[in-house]
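In: Sequence below, structure please.
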Amino acid sequence: MNDKYKIPYINACVRAFAKQFHLSIKNAFLYLYRFKGMEFLDEFYEAEHLQSIDDAVDDLIIICQKNGGQLA
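Out: Predicted coordinates:
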């Protein structure tokens, strides 16, 4: 974890995801973890953090759906 902004960025993405789907932050995290959204944010942070949080949430929706998630 070389970038000091990585954790705050991932936190902001989880919070934005939770807000969009009216979930608690804990449930949003658990959903993203289960359907590989957290893994995606960690692995592709270098590219994702250059986009808006809304774009990241859109990407998370796609990734989670591809891994069996049903929120949309």
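
In: From here on, just use CA atoms for contacts and neighbour counts.
Out: OK.

In: got the contact list for Phe35?
Out: Ile63, Cys64, Gln65, Asn67, Gly68, Gly69 (CA atoms under 8 Å, 6 or more residues apart in numbering).

In: Here is the second sequence; please produce its structure so I can put it next to the first one:
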Amino acid sequence: MADQYKIPYFNAVVRAFGERFKLTVQQAFRYLYNFKGIHFLERNYDVEHTLSIEDAVEDLILICKKNGGELA
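Out: Predicted coordinates:
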């Protein structure tokens, strides 16, 4: 993680995801980790960070659903 803004960005996205589904930060992170959302954010950070946080949350919903997640 060379970019100094990656961790704050991930934090903001995880928090927004948690707020959307009324999850704690820990629950949101575990869900995103288990259903490949964190992996998606890391792999696609260069594009995702140029979008709004809301767009990133929408992308995560789709990715997690594709990988077996049931929140949505």
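
In: TM-score of the superposed pair?
Out: The TM-score (TM-score structural alignment, normalised by the length of the first structure) is 0.99; 72 aligned residues with a CA RMSD of 0.3 Å.

In: follow-up on the earlier one: ranking by neighbours, what's the top pick from the contacts of Phe35 of the first structure?
Out: Compared across the contacts of Phe35 of the first structure, Cys64 has the highest neighbour count, 22 neighbours, by other CA atoms under 10 Å.

In: quick one: contacts for that one?
Out: Taking CA under 8 Å, 6+ apart as the definition of contact, the neighbours of Cys64 of the first structure are Leu32, Phe35, Lys36, Gly37, Gln70.

In: List the buried residues for the helix or strand it falls within?
Out: Under the assignment given by DSSP states H and E, the secondary-structure element containing Cys64 of the first structure is helix 53-66. For helix 53-66 of the first structure, the neighbour count (16 or more other CA atoms under 10 Å) marks Ile53, Ala56, Val57, Asp59, Leu60, Ile61, Ile63, Cys64, Gln65 as buried.

In: Using neighbour counts, give me the buried entries of the contacts of Cys64 of the first structure.
Out: Leu32, Phe35, Lys36, Gly37.
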